[in-house]
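>>> I'd like to go over a predicted model; first the sequence, then the structure.
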Amino acid sequence: MKNLLNYCLVIFTISVIVGFGFSGGVISFFGYITFLNKVLL
């Protein structure tokens, strides 16, 4: 399960960075981490 989450996180991060550029990708990445923490905790 944890490996699957890590895999999805990597794919999501790459797609966001490619789609929106590096700075937008970083912002979205931290937003996604916050979202995951709220869902999992």
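Sure thing, it's come through.

>>> From now on I want contacts and neighbour counts done on CA atoms only, so please keep to that.
Fine.

>>> what are the ranges of the helices in this protein?
With DSSP state H as the definition, the chain shows helices at residue ranges 2-20, 22-40.

>>> Turn those into a markdown table, including mean neighbour count.
Shown next, in a markdown table, are the helices of the chain (neighbours: other Cα atoms under 10 Å):
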| stretch | mean neighbour count |
| --- | --- |
| helix 2-20 | 13 |
| helix 22-40 | 13 |
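
>>> try it against this one:
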Amino acid sequence: DVDDVPSRDVAKLMRCSEATVRSHIANARIKFRRYLERRKA
């Protein structure tokens, strides 16, 4: 959940599957983590 919004609700709004929503969120977290790690160096 992002901002306490269930992936089910996001999926309905975006007209995609819950799995797609979860995948996009997971990928975004990984990319953001890498970005933050690069900024520290």
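That came through, no problem. Keep in mind that this is a model prediction, so the values were computed, not measured.

>>> what's the spacing between the equivalent of Phe29 of structure 1 over in structure 2 and Ser17 of structure 2?
The alignment partner of Phe29 of structure 1 in structure 2, by TM-score structural alignment, is Ile25. Counting by Cα to Cα, to the nearest Å, the gap from Ile25 of structure 2 to Ser17 of structure 2 is 13 Å.

>>> How about the contacts made by Arg22 of structure 2?
The neighbours of Arg22 of structure 2, taking Cα atoms under 8 Å, 6 or more residues apart in numbering as the test, are Ser7.

>>> Kindly report the same for Glu18 of structure 2.
Ser7, Arg8, Val10, Ala11.

>>> Let me know whether the first one touches Val21 as I believe.
This means Ser7 of structure 2. Yes. With contact defined as Cα atoms under 8 Å, Ser7 of structure 2 counts as touching Val21 (6.2 Å).
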